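**Student:** Sequence below, structure please.
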Amino acid sequence: MDTSVALVAGSSRGLGLLVARELLDRGHAVALCARDRAEVDRAAQLLARHGTVRPYVCDVGSRHEVDALVARVEQDLGPVDVLVSVAGVIQVGPAESMTHEHFEEAVATMLWGPVHLAWAVLPGMRSRGRGRIGTVTSIGGKVAAPHLLPYATAKFGAVGFTEGLAAELAGTGVSATTVVPGLMRTGSHERAMFTGDQAAEYAWFAPAATLPLLSMDAERAARRIVDGVLRGRAHVVLTPLAKVGMRVHGLMPSTTVHVMGLVNRVLPGAPVPAESATVPGHRADRLLGSEAIRAVATLGSRAAERFNQRWARR
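**Tutor:** Next up, the predicted model:
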């Protein structure tokens, strides 16, 4: 029996790396893709003992790069049976400090990326009468949290795309799964980009992305994601907070928006003038210089080390 081929976009680190590992452990040959050659090669080395893995460089925001990627994967490994789109960017800061470029990057990666990838693999899946497509969205694609506006904009689009795709694929043998996770301990606070008052934004985001009561163990999340995608489920919702948030917003959307407005009032304000540089988490951490926040974020920092999230020292 031929080995099933899986393509995991955004798999050089974090959740994507863990999803790829889970698929390898279940006997799939896995194609990794990311924008950074050094990172995706390092990920392939970390995963090599788990099975057949190939690294590729691709910007999923580019239709032409995605088409070329899928052609290379199918030439090297065979037809793509499973696609999981995980690639993402997180920009943290008040709306006043967000630029058009922030929105363009978020939408290109987290909305156009899943569209480009799905459209590249769907013709083959349809012709074979089988296939699994999973798109990792976010609770931020169901409930728009403050200080994450470009992220929420792209994720809301990804939710609509994947839910609509699932309906249109009904009865074809191909499924589309909308994955809606809450916060997960992947070390993402070290890779997120911070604008506005960068240090103050990092001070709230790092604990939120790390504390056990607020975030989920990433390895358990990866197992549940792969389970849901391979079974062809329409939705996989992770973390109790995500489930509660979706239900409350569905029943009382105006109340949810009001609550988010109250949350916004306690988050850091925009500097004057509002324009400021955008810096990665490890630089925001240095700007903050808080040993207390570093201690609170210990679990997340350990996850960053384990899941290839640490910035290379250059």
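**Student:** From here on, just use CA atoms for contacts and neighbour counts.
**Tutor:** Fine.
**Student:** in this structure, which spans are helices?
**Tutor:** Ranges of helices in the chain, per DSSP state H, are 14-25, 37-47, 63-76, 100-107, 113-128, 149-168, 198-208, 218-230, 240-251, 253-266, 281-288, 291-296, 298-306.
**Student:** between these, which gets nearest to Val174?
**Tutor:** Proximity to Val174, assessed across the helices of the chain by CA to CA, is greatest for helix 113-128 (6.7 Å).
**Student:** I'd like the structure of this one too, to check against the first:
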Amino acid sequence: MSRVWLVTGASSGFGRAIVEAAVAAGDVVVAAARRTAALDDLVAAYPGQVAAQTLDVTDAAAVEAAVQEVVERHGRIDVLVNNAGRGIVGAVEETTDQELREVMDLHLFGPAALTRAVLPHMRRRRSGAIVQMTSMGGRFAFAGVSAYCASKFALEGLSEALAAEVAPLGIKVLIVEPGAFRTGFAGAGALHRSAALPAYEETVGPVRASLSESDGKQPGDPAKAAAALLTALDAEHPPLRLPLGNDAADAISGHLDASRAEFASWEKLIRSTDFDA
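**Tutor:** Prediction:
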């Protein structure tokens, strides 16, 4: 039986690639985006298989209404993909409270609201999958991407707990951690830049420049990422976390090694803080 997908941020990048992969697999997709005109070609090419849904994931009332509409139309949601997002570059001191709150709304509170909205329907059927699109920046952070990584770290923490809570209910959770892929993430107008301070030119300046220069040259292929996502979902025992791309694999592996080495060097002190027996 074909699955019913709800994919946010579906108008471009990973979202569009996931819609195309799901359709190729014979599934039905509700493709959600703030601006749906970019989906007109897919809706026309796959009548009855792709439907566009206008949705701002930071609007809690709209989230509830959208989920209810999908369930009423199709009877269920088998796969939720929380993909809507954007990049932001800036040092912690450069990032305003409003900028931080906006990225948290988009990357944490929006996905959390969608997850809460679909769970009652998935629980009733004791099946379903929730896919959280985070980033290799959901595992580690570096200068200039504090707000972005903070939001992705938060979503990963929520999702790891969620996976343990819903596994007995027959629901899967998959955290996808892409590296640099050829999406519009770093394109003109897509990447938000906090107002720069001269003090951070040495540490954050190169990040601002390299992200812009990488646009259209990233090594990752979104179509292959979408295919890998479907492969993982269809596995008998899907992973909790799925890094994607050689850069993500290398960076995450190196970070895990460094974390283990740091822990080992401080383990004696770490273990010295309990009450004496």
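**Student:** before we move on, the earlier item: how about the helices of the first structure in a markdown table, adding mean neighbour count and distance to Tyr56 of the first structure?
**Tutor:** Output for these, formatted as a markdown table (neighbours: other CA atoms under 10 Å; distance: least, CA to CA, whole Å):
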| stretch | mean neighbour count | distance to Tyr56 of the first structure |
| --- | --- | --- |
| helix 14-25 | 25 | 13 |
| helix 37-47 | 19 | 7 |
| helix 63-76 | 16 | 7 |
| helix 100-107 | 17 | 20 |
| helix 113-128 | 19 | 14 |
| helix 149-168 | 21 | 23 |
| helix 198-208 | 21 | 30 |
| helix 218-230 | 20 | 21 |
| helix 240-251 | 15 | 32 |
| helix 253-266 | 13 | 39 |
| helix 281-288 | 19 | 26 |
| helix 291-296 | 13 | 34 |
| helix 298-306 | 20 | 21 |
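**Student:** Reformat those helices as JSON lines; add distance to Gly187 of the first structure.
**Tutor:** Putting the helices of the first structure into JSON lines (distance: least, CA to CA, whole Å) gives the following:
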{"stretch": "helix 14-25", "distance to Gly187 of the first structure": "7"}
{"stretch": "helix 37-47", "distance to Gly187 of the first structure": "15"}
{"stretch": "helix 63-76", "distance to Gly187 of the first structure": "27"}
{"stretch": "helix 100-107", "distance to Gly187 of the first structure": "19"}
{"stretch": "helix 113-128", "distance to Gly187 of the first structure": "22"}
{"stretch": "helix 149-168", "distance to Gly187 of the first structure": "17"}
{"stretch": "helix 198-208", "distance to Gly187 of the first structure": "9"}
{"stretch": "helix 218-230", "distance to Gly187 of the first structure": "9"}
{"stretch": "helix 240-251", "distance to Gly187 of the first structure": "19"}
{"stretch": "helix 253-266", "distance to Gly187 of the first structure": "23"}
{"stretch": "helix 281-288", "distance to Gly187 of the first structure": "10"}
{"stretch": "helix 291-296", "distance to Gly187 of the first structure": "12"}
{"stretch": "helix 298-306", "distance to Gly187 of the first structure": "4"}
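**Student:** Indicate which one of those helices is closest to Thr3 of the first structure.
**Tutor:** Taking the helices of the first structure one by one with CA to CA, helix 14-25 is closest: 10.6 Å.
**Student:** That closest one to helix 298-306, inter-axis angle?
**Tutor:** Note on geometry: by axes from the mean of the first three to the mean of the last three CA atoms, to 10 degrees, helix 14-25 of the first structure and helix 298-306 are set 60 degrees apart in direction.
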